[in-house]
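Student: Let me see the structure of the following:
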Amino acid sequence: MLTSSLVLGAAEHATPHFNGGDILFQLAMFLILLALLKKFAWGPLMGIMTEREEHIAGEIEAAEKSRAEAAKNLEEQRQLLKQARQEASGLIENARKQGDVQRDEIITIARAESERIKEAAKLEIETQKEKAVAAIREQVASLSVMIASKVIEKELSAADQEKLINDYIQEAGERR
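Tutor: Below you'll find the model as predicted:
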C-alpha cells in the first residue's frame, strides 16, 4: 500500500500547473539575452559580414579588372602578331624581288661574258686561221722555189716532177 500511495502522490505532482512568474522571468531573460546578442554578437557579426561582402566585392572587381587587362593584353598581342606577320610577309616579298633582280643581273652579266668569250674565241680562231694560211703560203712558196730550183737544175719528166713534189711535201710534213 505504501507503494500505491507513493504512486498516487507522484501523480498529483505530475499534473501540469501554470506558473506565470516563471514564464515572465524566462521571457525577460530571453529579451535580455536577445538584447545582449544584438549588441555583442549581432553587431560584430554583421560588421564581419559587411566587411566580408566588401572584400568579396573588391575581389570580384579586381578579377574583372584583371580579366579586362588580360583581354586588352591579348588584343595587343594579337595586333603585334598581326603586325609581325605583315612585316615578315613584306620582308619575304622584298627578298623575293631582290632575288629576282639579282638573278636577272647575273643572267645579263653571264650572257655578256658569254658573248665576250664567244667574240674572243672567234677572234682567236680567225687569227689562228690567218696564221695557218700564212704558214701554208710560206710552205707552198718554199716548195715552189725548191721545185723551181730543181727544175732549173735539170729537165724533168712529168713522172719525175710528180715524184719530186711528193717528196718535198712529205719532207715538209716531217719538218712540222
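
Student: C-alpha only now, for contacts and for neighbours.
Tutor: Will do.

Student: before we move on, what SS does the residue nearest the centre of the chain have?
Tutor: Central residue of the chain (Cα atoms, centre = their mean): Ala88, 8.4 Å from the mean position. Per DSSP: H, G, I helix; E, B strand; the rest coil, the local secondary structure of Ala88 is helix.

Student: List the residues that contact it.
Tutor: By Cα atoms under 8 Å, 6 or more residues apart in numbering, the contact list for Ala88 is empty.

Student: Kindly report the same for the one 4 residues further on.
Tutor: For Ile92, no contacting residues are found, by Cα under 8 Å, 6+ apart.

Student: try 10 Å
Tutor: Residues near Ile92 by Cα atoms under 10 Å, 6 or more residues apart in numbering: 86, 98.

Student: swap in Gln170?
Tutor: Contacts of Gln170 by Cα under 10 Å, 6+ apart are Leu164.

Student: what does Asp160 give?
Tutor: Asn166.

Student: could you redo the last one with a cut-off of 8 Å?
Tutor: Applying Cα under 8 Å, 6+ apart to Asp160 gives no contacts.

Student: again with Phe40
Tutor: Taking Cα under 8 Å, 6+ apart, one finds nothing in contact with Phe40.

Student: again, 10 Å this time
Tutor: Counting by Cα under 10 Å, 6+ apart, Phe40 has contacts Leu34.

Student: next one: Glu113
Tutor: Glu113 makes contact with 107, 119, according to Cα under 10 Å, 6+ apart.

Student: this one next, for a side-by-side:
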Amino acid sequence: MKVLNSTLFAAEDAAEPNPLLPETYDIVWSAVIVVIIAVVFTRYVLPKFQAVLDERSAQIEGGIKKAEQAQAQADKAVEEQERLLVEARTEAAQVREEARAEGAAIIKELKAKANDEAARITETAHRQIEAERQSASVSLRSEVGALATDLASKIVGESLEDSARQSRVVDRFLDELDAAEGAVPAGSSKEA
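Tutor: Predicted coordinates for the structure are as follows:
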C-alpha cells in the first residue's frame, strides 16, 4: 500500500503544476515591473535620498566644525581668564607689598617724628629746669647773702650793710661752698 500511494502521488505531481510556483507569465511581468520600479527608484528616488543624506552629513560636519571652533574659543577664553587671574593675583601681591612698605615707611616716619618731638620736649624741659635752677640760685644767693650778712654782722659785731662789701662777702662764701662741693666726691657724701 505504501508503494501504491507513492506512485499515485508521483503520477498526480507530473500532471498537476506545483501550487507554490507561479506561472511563467506572472514571473515575466513581475520581473518587468520590478525592473521598472528599480529604474525609477535609482533614477529619481535614490538621488533625492542621497541629496538629503549629503545635506544632513554636511550639516553635521558643519555643526562639528562649529562645535570645534566654539570649543577652541572656549579654551582660549579659559586660558585668558586664567592669565588674567594670575595677573590679578600678582598685582594684588604687589599692592599688598607696596602697602606693607608704605606702612613701614609711615611707621618709621612717625617714630622719627615722635623721637624728634620727645627730644624737643626733653630739651625744652632741660632748658626750663636750667632756667628754674638759675632763678632759684639767684634767689637763693640773695636770700643766703642777706642771712649771711645779718649773721656775720651779729658775729663780728660790725655792720656789713655796705652793699659792695656785702656782695663780696656773699660771693666769696658761695664760691668757697662750690669749691668745697667740687672737692668732696658725690658718692662719699652719701656714704658718710
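
Student: Can you find the partner of the residue nearest to the centre of structure 1 in structure 2?
Tutor: By TM-score structural alignment, Ala88 of structure 1 lines up with Ala92 in structure 2.

Student: And its match, how far from Leu84 of structure 2?
Tutor: Ala92 of structure 2 sits 12 Å away from Leu84 of structure 2, going by Cα to Cα, to the nearest Å.

Student: What of Asn115 of structure 2?
Tutor: 45 Å.

Student: How about Ala131 of structure 2?
Tutor: For Ala131 of structure 2 relative to Leu84 of structure 2 (Cα to Cα), the value is 68 Å.

Student: Pull the number of nearby residues for Leu8 of structure 1.
Tutor: For Leu8 of structure 1, the neighbour count with other Cα atoms under 10 Å is 12.

Student: all helices for structure 2, in order.
Tutor: 2-15, 24-40, 46-156, 163-183, 186-191 (DSSP state H).

Student: got the contact list for the last one?
Tutor: Just to be clear, that refers to helix 186-191 of structure 2. By Cα under 10 Å, 6+ apart, helix 186-191 of structure 2 touches Glu181.

Student: can you give me the offset of that helix from its chain's centre?
Tutor: Relative to the chain's own centre, helix 186-191 of structure 2 is displaced by 65 Å; criterion: Cα atoms, centre = their mean, to the nearest Å.

Student: so what's the corresponding residue of structure 2 for Lys122 of structure 1 up against?
Tutor: When structure 2 is aligned by TM-score structural alignment, Lys122 of structure 1 is paired with His126. His126 of structure 2 makes contact with 120, 132 under the criterion Cα under 10 Å, 6+ apart.

Student: same thing with the one 3 residues further on?
Tutor: The neighbours of Ile129 of structure 2, taking Cα under 10 Å, 6+ apart as the test, are 123, 135.

Student: State the distance from Ala62 of structure 1 to Ala68 of structure 1.
Tutor: Counting by Cα to Cα - Ala62 of structure 1 and Ala68 of structure 1 are separated by 10 Å.

Student: tally of neighbours for the alignment partner in structure 1 of Ser142 of structure 2?
Tutor: Here Ser142 of structure 2 is matched to Glu138 in structure 1, going by TM-score structural alignment. Close neighbours of Glu138 of structure 1, defined as other Cα under 10 Å, add up to 12.

Student: Next: Ser167 of structure 2.
Tutor: If we define neighbours as other Cα under 10 Å, then Ser167 of structure 2 has 18 of them.

Student: one step back: for Ala38 of structure 2, see how far away the match of Lys122 of structure 1 is.
Tutor: Taken as Cα to Cα, the span from His126 of structure 2 to Ala38 of structure 2 is 126 Å.

Student: What of Gly63 of structure 2?
Tutor: 35 Å.

Student: One more: Lys113 of structure 2?
Tutor: 107 Å.

Student: Kindly report the same for Ser163 of structure 2.
Tutor: The spacing between Ser163 of structure 2 and Ala38 of structure 2, counted by Cα to Cα, is 159 Å.

Student: So these two - more neighbours on which side?
Tutor: Using other Cα under 10 Å as the criterion, Ser163 of structure 2 and Ala38 rank with Ala38 on top: 14 against 10.

Student: Please say which position in structure 1 the more buried one maps to.
Tutor: Checking TM-score structural alignment: Ala38 of structure 2 goes with Leu34.

Student: residue contacts, its match?
Tutor: Contacts of Leu34 of structure 1 by Cα under 10 Å, 6+ apart are 28, 40-42.

Student: Dump those residues to a markdown table, plus distance to Glu53 of structure 1.
Tutor: As requested, the contacts of Leu34 of structure 1 are exported to a markdown table (distance: Cα to Cα, whole Å):
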| residue | distance to Glu53 of structure 1 |
| --- | --- |
| Ala28 | 34 |
| Phe40 | 20 |
| Ala41 | 18 |
| Trp42 | 16 |
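
Student: That'll do, ta.
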